[in-house]
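Trainee: Generate a structure from the sequence data that follows.
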Amino acid sequence: MKRIYLPFILSFLFFQTFGQQKDSVSNERLRKQHIYRVKWYIDAPIIVGGLVSNYYGVRVLKGKKGIDEATVLTLGPEDVPKFDRGATRQNPAFAETAMHMSDITLTTTVILPGLLLFDKKIRQDALRIGVIYLTTISLMSNCYSWGVGRINRYRPYVYNPNESIERRTRNGSKNSFYGGHAAAAATCSFFAAKVFADYHKGSKLVPVLYGLAVIPPVLTAYFRYKAGMHFPSDLIVGTIAGAAIGIVVPELHKPRKKNKNMSFDPVIGPYQGFSMTYKF
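Mentor: Okay, here's the model as predicted:
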């Protein structure tokens, strides 16, 4: 997860650069029609506050101590439910390569939404979408850093007797749940599919793109599994959570008819999100 920020920043700059360009075939009517609405009093605190909050969340993750050797030596694959047990039997020699591949697939997926800028309709709102993307990434990152920081689940390699004792006892060995790489990849790929779908309602490409959106997180999850970093259950939860964030955040930015009885407010602090109030 620590390598997500540089490609994300590059992706945002890509949105901003294209957003400032004028399309020769655009007209005033298209400029006035916006699929999404940015509310700076909500998005700005989430983005800025999210950066600060995530910084401390990552510190919590890094501050979690490893497992003592005596405890590790009592653990084995049989201590893991059958559904997840295969993750404890991966080849340690392939772990480093698998982790590197998962970083590559994640980085590629983070900048994937930049392809939306080749669409004329979407390019009209490039900067607006870039802000929403920042909000989405901020929420996803904090859900991961603060969620995992408070849950202790040993990584699969801890149970693998073929792994070195150094790896089994190192810091970060308790951060298995849930799969952060898979969650981030799902957030980015489903964000791209959701935005395209909202700008091209009824297009036959929409179901195709949603189907293709599954590939990046699944591929990323596969390499995390082969690296012994996560159990299948961790990766499934991470993928579902990431996909939900990637879809829900753009949906919440759609203009809606005002309902005086309902209000949404940002929640900033150790956790990032929204609070909904409904008056009967």
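Trainee: from here on, contacts and neighbour counts on C-alpha atoms
Mentor: Will do.
Trainee: Name the residues of stretch 108-122 that are buried.
Mentor: For stretch 108-122, a neighbour-count test (16 or more other C-alpha atoms under 10 Å) marks 108, 109, 110, 111, 112, 113, 114, 116, 117, 121, 122 as buried.
Trainee: now the other sequence, so there's something to compare against:
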Amino acid sequence: MEISVCDTANLKKPICKVRVEKEKAGRGHFDSGSRIAEAYARTPPPAEIFKRCSLRATFFIIFAPNKVPYMAWILRPVVLFVLIAGIAQQAQAQSDSTLPSRKEKIYNVNWKVELPVGVAALCISPFGFQALDRTSMFDKEDALALNPADINAFDRPGAFTDPAKFTISQHRSDLFLNISVLSPLVLALDKRVRKDWLDLISMYLVAHTFDNAVYFAAAFPIRRARPYIYNPEVPLDAKVGIAKSNSFFSGHVSFAATSTFFLAKVYTDYHGIKGWKRVGLFAAAAVPPSLVGVYRMRAGKHFRTDVLTGLLVGGASGILVPELHRNLRKHKQLSLSPYYSGEGSGVAVTIKL
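Mentor: Next comes the predicted model:
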């Protein structure tokens, strides 16, 4: 690890330099070794250091190929999680200081391309849903072969929901889905936001296009019977036909979450809302799709894991698409490069703070 604090304005040499030299690399461990500190006489006051200096840290994450394999599986995700969390925290701090002024656009959108692509993708999607329904067809033999005992304990209660509540639950889930999909319209009430209405419509369609793509990528290859197919109280005839084995994951919840999280993301970006208030708005955005999921489960359409996955995928779609369009100034704070040595390989991450 090398951490250098440099006076980028006036000094040609580092004010303070600490270097950790590699001695030994173990699988899943950071390099460790001796530290050599070099101090220079011309050291400005601490306030000036933080005012006029930059901080750079380089981390070498090394996974040797033949040492302590069981520890590697434990340490790899831990190390990567800590690293990613630190990078995300720093990126958030930098973004706070690089938000464009109110006269500038928050998002960089090429609506002449994204708008027609989004419209075309959503116009084609009904054909995808029809093909998915045909792919997930069940016959009597398929239905009779199912056993509720084969369902994992977390999802198993979904196979025994009351059939008498299926219809009303279906209507309520559709109601909250429609409310969720239309919820971004409230952005039109905000003068600061509606001036970019064409960009936002384009982004909204792209967010749903992305969400649909992820949904189809999972729903077509994964065959999972819907919960009511397992239910002994449901007649056999109702378990036969199309759209019986496309339980994973919940498209209704995913579509609803894409819409509400898109609303929360755009609103907080335009108004620069941070901290607990931002957390509260995103928590509120999770309520409508969660209600969709509750009633989809009561209707016997999805298991708990189907609903949770749909919420995560939809929320990610609604947040990531606007984030990728953020109109922030270019930065070079983060760089990645492969690392190779005789004892292992990994990735070198350099962060300029």
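Trainee: and the longest strand for structure 2?
Mentor: If you go by DSSP state E, structure 2 has its longest strand at strand 53-63.
Trainee: now that one: which residue numbers in structure 1?
Mentor: Under TM-score structural alignment, there is no match for strand 53-63 of structure 2 anywhere in structure 1.
Trainee: Quick one: distance of that strand to the chain centre.
Mentor: Mean-position distance between strand 53-63 of structure 2 and its chain equals 25 Å (C-alpha atoms, centre = their mean, to the nearest Å).
Trainee: Downstream of it, the next helix or strand is which one?
Mentor: Going down the chain from strand 53-63 of structure 2, the next helix or strand is helix 69-97, by DSSP states H and E.
Trainee: tilt between that following helix and strand 53-63?
Mentor: 160 degrees (axes from the mean of the first three to the mean of the last three C-alpha atoms, to 10 degrees).
Trainee: Specify the next element, helix or strand, located C-terminal of helix 69-97 of structure 2.
Mentor: Once helix 69-97 of structure 2 ends, the next helix or strand along the chain (criterion: DSSP H and E) is helix 111-135.
Trainee: And that following helix, what's buried?
Mentor: 111, 114, 115, 117, 118, 121, 122, 129, 132, 133, 135.
Trainee: so the third one sits right up against residue 202, yeah?
Mentor: So that's residue 115 of structure 2. Yes. Using C-alpha atoms under 8 Å, residue 115 of structure 2 is in contact with residue 202, at 4.5 Å.
Trainee: tell me the centre residue of structure 1?
Mentor: Compute the mean C-alpha point of structure 1, and by C-alpha atoms, centre = their mean the closest residue is residue 184, 2.3 Å away.
Trainee: what number of residues lie near the nearest residue to it once chain neighbours are set aside?
Mentor: Of all residues not flanking residue 184 of structure 1 in the chain, residue 242 sits nearest, at 6.0 Å (C-alpha to C-alpha, 6 or more residues apart in numbering). Here the number of neighbours of residue 242 of structure 1 (other C-alpha atoms under 10 Å) works out to 32.
Trainee: State the distance from the aligned residue in structure 2 for residue 242 of structure 1 to residue 87 of structure 2.
Mentor: Residue pairing (TM-score structural alignment): residue 242 of structure 1 is matched to residue 314 of structure 2. Per C-alpha to C-alpha, to the nearest Å, residue 314 of structure 2 is found 24 Å from residue 87 of structure 2.
Trainee: follow-up on the earlier one: buried ones in the one helix or strand the residue nearest to residue 184 of structure 1 maps to?
Mentor: Assessed by DSSP H and E, residue 242 of structure 1 sits inside helix 232-252. Applying a neighbour-count criterion of 16+ other C-alpha under 10 Å, one finds 232, 234-247, 249-251 buried in helix 232-252 of structure 1.
Trainee: just checking, what packs against it?
Mentor: Counting contacts by 3 or more C-alpha pairs under 8 Å, 6 or more residues apart in numbering; DSSP states H and E, helix 232-252 of structure 1 packs against helix 82-85, helix 126-149, helix 180-199, helix 215-226.
Trainee: quick check: angle from that helix to helix 126-149?
Mentor: Taking the same axes, to 10 degrees, one finds helix 232-252 of structure 1 and helix 126-149 inclined to each other by 150 degrees.
Trainee: What mean distance separates helix 232-252 of structure 1 from the matching residues in structure 2?
Mentor: Taken over the aligned residues, the distance from helix 232-252 of structure 1 to structure 2 averages 0.4 Å (mean C-alpha distance after the TM-score superposition for structure 1).
Trainee: returning to what we had before: with distance to residue 350 of structure 2 as extra columns, can I get the buried residues of helix 111-135 of structure 2 in CSV?
Mentor: Converted to CSV, those look like this (distance: C-alpha to C-alpha, whole Å):
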residue, distance to residue 350 of structure 2
111, 35
114, 34
115, 37
117, 37
118, 37
121, 39
122, 40
129, 45
132, 45
133, 48
135, 47
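Trainee: Can you find the partner of residue 142 of structure 2 in structure 1?
Mentor: In structure 1, the residue paired with residue 142 of structure 2 according to TM-score structural alignment is residue 71.
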